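> for reference, the sequence and a predicted model appear below.
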Amino acid sequence: MVRLTVELIAKSSNHLKRRPSLSQYLKRLTHLNFSDKNIEDIDDLSMCRNLTVLYLYDNQITHMSNLNSASNLTHLYMQNNNITQIENLSNLQKLSKLYLGGNSITVVDGLEELSQLTELHLENQKLLPGEKLLLDPRTLVALSESLCVLNVSNNNIDGIRALTMLRELRHVSAADNKLHDLEELEGVCSLWPQLRRMDLSGNPVCQKPKYRDRLITVCSRLEVLDGKDISELSRQFLLNWKASKEARKKLKDEQVVTRKDISSTFIRRVPD
């Protein structure tokens, strides 16, 4: 079993040829890349007190152990491992970007203390048949004022109403899921005022009539939908069309009410 230890870090860096002591080197270390090294476990990293960026993707890690000691981490890359649970991150209160795609996570929780997290990447979880990725409401509440980028593509998700509270979202990737309710999408997206980019390609909802037009009209700042740019001219045309349609409907409803009133008055005036 390959274990990430300070000894392994020292061996890989040949620090003794350039630095007076291991402790000094580890203290100054800010970036550490052990991607694709068959790492299965993480040892105590408390000596790396200034570590800010840690690359551990494409390994065989099953547990997120001994990460709480790396309290200065801002970027953590652990995609494509064998992780089933998000854990031991409560002390990483400076963490801004977390990459966990390609693992085996079914429930997203344990992020309640990460008030500075701006990006969360959870795409392509290795789920069993019938499973779908679930996001704990407590985690969503905790991230509601910070999270700007969310990637939950290819996770068998069939609804996103729970994501409504993430009001700061700018980029959303939820491609290749099972989203089918266009009205739900309109309602949720209308509550994301900062949304600039969204990818829903590969979902059943994309086949609904006027899918693209309807989302463009409710997302006032959306610039790219499913990889295609949205011109301001197109948006204004759709908004004008929608306003004209609503005005015609309002006029028609008023005419119906007026005819009913006239008919009712006529009936009351007809003598017995």
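Noted; the coordinates are in hand.

> switch to C-alpha atoms for all contacts and neighbour counts from now on
Will do.

> which ones are touching Asn88?
By C-alpha atoms under 8 Å, 6 or more residues apart in numbering, Asn88 lies in contact with Met64, Ser65, Asn66, Leu67, Asn68, Gly110.

> let's see 6 Å
Asn68 (C-alpha atoms under 6 Å, 6 or more residues apart in numbering).

> helix/strand/coil for it?
At Asn88, secondary structure determined by DSSP: H, G, I helix; E, B strand; the rest coil is coil.

> so it versus Asp44, what's the distance?
Between Asn88 and Asp44 the computed distance is 12 Å (C-alpha to C-alpha, to the nearest Å).

> please enumerate the strands of the stretch 1-150 of the chain.
Counting by DSSP state E, counting those that start in this stretch, the stretch 1-150 of the chain has strands at residues 2-4, 31-33, 39-42, 53-55, 75-77, 97-99, 107-108, 119-121, 134-135, 149-151.

> which other residues reach the third one?
Identification of contacts with strand 39-42 by C-alpha under 6 Å, 6+ apart yields Val2, Arg3, Leu4, Asn59, Gln60, Ile61, Ser65.

> let's bring in a second model and compare:
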Amino acid sequence: MSKLTKAVFERNYILKGDYYIIDLNTRNLVSIKNIDQYCRVDKIQEMILEQNSLSQIEDVIRHMIQLKLLELQLNQIQIIENLELPNLEQLNLNTNFIKEVPQLQLPRLKVLNLSFNKITYVADQNLPSLEQLNLSGNQLIYLPKLNQSPRLRVLDVQKNNLISITRLMGTCQYLQDLKMGYNQVPGEYIDELCAVIQTLPSLDKIDFKGNPVSQVNGYEIRLLKAKPGLKYIDNIHLSENIIQNLQNMDKTRTFNELVELTKEQYYKWIQEREEVRRVMQKQLNQQKLRLDFQFEDKEEDNIEEMKEFFEFIKEIEAKKKKGEKINMDDQNIQLWRQRLQQSENQRIQAQQLVRQQQIKNNEQQINNYISTKTMMQKLFEIAINEPEMWKEIKRKELVQIPQEQSDEPSSGMRSMNSIETPQESGSRSGNYSVRSGKSRF
């Protein structure tokens, strides 16, 4: 490590008219405060101090009032100071140890590079001429306010911890290139992101790769819809073919999402239906169980009453056999008749229930037959194979038989009364009736 010497200075400067261009990069310098011993510092226009061992921006620099270019990258600087330079246009401080950026008084500054430091805070700036700002590779959570830099064209804030860009909304009318890759912008921010870029009229390049928001379905097409003038998304040039492919992918994605949503709703409907079925089944089982208990209780009462009644009958029969006189009052006789009538009614009711069930089953079978074959084919088949069912059909008075299918001749339709079972056939012949394709029986 060394200080600036005259020999080093004389080998590394260029005198351009009245102005100096000094290039002292990679000289292992720890200080340049004696540079005013070798030249007029107010005549220096470009100062290159890249890759040295400078730990501060020394006071001598603030006297370089004509300075336009200052390069201090790859040093050990921790604090930004002594930079009240009215003509400075380019300042490079990348790869140092800076943690905070104070408000800079640089009215003509166009390019500012503060990348790869340890910056967590940037004060509100008033840099009206700023066109390019590089803050990549730092530890920022929020963007600085840039409403006082209306000419900003390129903003590079990649590789920070940023979660939002709302501070850009409606501020940078000339911003063309926004580099936000590898930050922490969440997926739910996609709508807000689209809203912000809509307020940046000159924006044509945007890069959010490496952020959770870039993994949102339809991310590219949503940005393109919000900002149709975009030419690059995540460093991919949006040719007409790529735009068409993105639109097709969006349609496919939308279709797939609808399919999945439909499946989800269908499965949900099935689950709800099964749940309703389980609940209803449970209720029916409980109701059946209650009815079974009630029936059993009633049945036990009936059985007990019948036992008593039969015991009463046995006693009467025994007395009758012995020739004893039987004293039957009107009440006992009436009770006897009621018991007999009750028993008969129960028997008739049971027969009716069985009959009704048989009729219902027969009607169902008839409907099944009729729904699968032509009427005449079915009637013949029933007459031959199901004589009991045939009798049931003949017993009923149907209004009309549906007309046969087009391949059956309507003029030859036979009355149902003319169709007989093998048991009924004998020597009787069939009767035919034709009434506009309809027959009665």
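Received the coordinates, thanks. Given the structure is predicted, the values throughout are model-derived calculations rather than measurements.

> please state their TM-score.
Here the superposed chains carry a TM-score of 0.74, computed using TM-score structural alignment, normalised by the length of structure 1; 229 aligned residues with a C-alpha RMSD of 3.1 Å.

> rewinding a little: could you dump the strands of the stretch 1-150 of structure 1 to CSV with distance to Glu186 of structure 1?
Below are the strands of the stretch 1-150 of structure 1 laid out as CSV (distance: least, C-alpha to C-alpha, whole Å):
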stretch, distance to Glu186 of structure 1
strand 2-4, 46
strand 31-33, 41
strand 39-42, 43
strand 53-55, 37
strand 75-77, 32
strand 97-99, 28
strand 107-108, 24
strand 119-121, 23
strand 134-135, 20
strand 149-151, 18
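
> tabulate those in a markdown table, adding columns for mean neighbour count and distance to His180 of structure 1.
Formatted as a markdown table, these follow (neighbours: other C-alpha atoms under 10 Å; distance: least, C-alpha to C-alpha, whole Å):
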| stretch | mean neighbour count | distance to His180 of structure 1 |
| --- | --- | --- |
| strand 2-4 | 16 | 44 |
| strand 31-33 | 14 | 40 |
| strand 39-42 | 18 | 39 |
| strand 53-55 | 19 | 36 |
| strand 75-77 | 20 | 31 |
| strand 97-99 | 19 | 27 |
| strand 107-108 | 16 | 22 |
| strand 119-121 | 20 | 22 |
| strand 134-135 | 15 | 17 |
| strand 149-151 | 21 | 18 |
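
> which one of those lies nearest to Lys228 of structure 1?
strand 149-151 (17.7 Å; C-alpha to C-alpha).

> and the helix or strand following the closest one, how far from structure 2 on average?
Downstream of strand 149-151 of structure 1, the next assigned helix or strand under DSSP states H and E is strand 171-173. Overlaying structure 2 shows strand 171-173 of structure 1 at a mean distance of 0.5 Å from the equivalent residues (mean C-alpha distance after the TM-score superposition for structure 1).

> which residues of structure 2 does strand 171-173 of structure 1 align to?
Mapped onto structure 2 using TM-score structural alignment, strand 171-173 of structure 1 covers residues 177-179.

> before we move on, what about stretch 217-227 of structure 1?
Using TM-score structural alignment, stretch 217-227 of structure 1 pairs with 225-235 in structure 2.

> which parts of the stretch 101-250 of structure 1 are helices?
137-143, 182-189, 211-218, 232-269 (DSSP state H, counting those that start in this stretch).

> with distance to Lys11 of structure 1 and mean neighbour count as added columns, please give those helices in a markdown table.
A markdown table is the format used below for the helices of the stretch 101-250 of structure 1 (distance: least, C-alpha to C-alpha, whole Å; neighbours: other C-alpha atoms under 10 Å):
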| stretch | distance to Lys11 of structure 1 | mean neighbour count |
| --- | --- | --- |
| helix 137-143 | 38 | 18 |
| helix 182-189 | 50 | 18 |
| helix 211-218 | 54 | 18 |
| helix 232-269 | 56 | 12 |
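
> which one of the ones you listed lies nearest to Thr118 of structure 1?
helix 137-143 (8.2 Å).

> who's in contact with the closest one?
By C-alpha under 6 Å, 6+ apart, helix 137-143 of structure 1 touches Asp109, Leu111, Glu112.

> ok, now with 8 Å
108-115, 117, 162-163, 165-166.

> tell me the residue in structure 1 aligned with Leu70 of structure 2.
Per TM-score structural alignment, Leu70 of structure 2 is aligned with Leu54.

> again but with Ala195 of structure 2, I slipped
Using TM-score structural alignment, the partner of Ala195 of structure 2 in structure 1 is Gly187.
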